[in-house]
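Peer 1: got a predicted structure plus its sequence, pasted below:
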Amino acid sequence: MRVDKYLWCVRYYKTRNMVTEACKKNHITVNGQVAKPSKEVFPTDKITFRKDQITQIITVLDIPPNRVAAKLVDIYRKDETPIEAFQHLELLKLSKEHYRKTGDGRPTKKDRRDLEDFGNETNDDETE
């Protein structure tokens, strides 16, 4: 089975076109070699790919006949991604939330004025 079809069948990518784009950007390797979308994969092959800032490593256990349900994915692949990679992603998410909460959007005019007033108050204290 082709690597693009395999990664689509085991639900790592939403479309085969997304897998093809990742292959063109050299984000996918099979057994340590950069893979084209048409690269054939067989059981026991190791596929390494970078997605969502995580380098994921999977081993092909079997070839699915078609796209499989999410509950059946573990029959066809073994995930060997280190746990530290997922923990690092969680830390990145937390650091982004600390800067500005999700859904706040752009600063309002009132926020901008408050920031300017805050900056002016500190400058006034220094001049006295």
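Peer 2: Perfect, thanks for sending it.
Peer 1: CA atoms for contacts and neighbours, from now on please.
Peer 2: Fine.
Peer 1: can you pull out the strands in this protein?
Peer 2: 28-30, 33-34, 46-51, 54-60, 77-79 (DSSP state E).
Peer 1: so which of the ones you listed is the most surrounded?
Peer 2: Mean neighbour count (mean count of other C-alpha atoms under 10 Å) peaks for strand 28-30 among the strands of the chain, with a mean of 22.
Peer 1: take the one below as the second:
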Amino acid sequence: MKMDSVRIDKYLWAIRAFKTRSIAAEACKNGRVKIGGSAVKASREVKVGNIIEVKVGVMNKTLEVKELIKNRLKASLAQEKYIDKTPAEELERLDMIRQMKTEHRERGSGRPTKKERRDLERIKKP
């Protein structure tokens, strides 16, 4: 049986964008999920070809629905159900954030001062 639409929270959970369906629904409620540039409710139906913008952590992902599923699949199969159209700038920003997290302070320099910490936070934010 072919489906013509699935709830957005269920789809995002099934493709493993979120760990639980309730977290996916909460993201919709908080406006972190958009279709066509407008925030959507968790009950919004998604169809093949829809472009979904999802804010997951610090990253803004752009996904195109390739195939509808409503049950969770293993990660390798779930990746085949959508096309990741996330801009290259966003991926570069994520790499920069990862590098900054792994950067280490010189041994013996101690904790960052309030000013140093604020400077680091300013660099990390988009």
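Peer 2: The structure has been received and is ready for your questions. These figures come from a predicted structure and were not determined experimentally.
Peer 1: longest helix anywhere in structure 1?
Peer 2: Across structure 1, the helix with the greatest residue count (assigned by DSSP state H) is helix 109-127.
Peer 1: swap that for structure 2, please
Peer 2: Ordering each helix of structure 2 by length in residues (DSSP H) puts helix 88-102 first.
Peer 1: the helix or strand just after it aligns to what range in structure 1?
Peer 2: Later in the chain than helix 88-102 of structure 2, the nearest helix or strand by DSSP states H and E is helix 114-124. Aligned using TM-score structural alignment, helix 114-124 of structure 2 spans no residues in structure 1.
Peer 1: mind listing what's buried along helix 114-124 of structure 2?
Peer 2: Applying a neighbour-count criterion of 16 or more other C-alpha atoms under 10 Å, one finds Lys124 buried in helix 114-124 of structure 2.
Peer 1: and for that helix, what's in contact with it?
Peer 2: For helix 114-124 of structure 2, contacts defined as C-alpha atoms under 8 Å, 6 or more residues apart in numbering pick out 97, 100.
Peer 1: show me how far that helix is from its chain's centre.
Peer 2: 24 Å (C-alpha atoms, centre = their mean, to the nearest Å).
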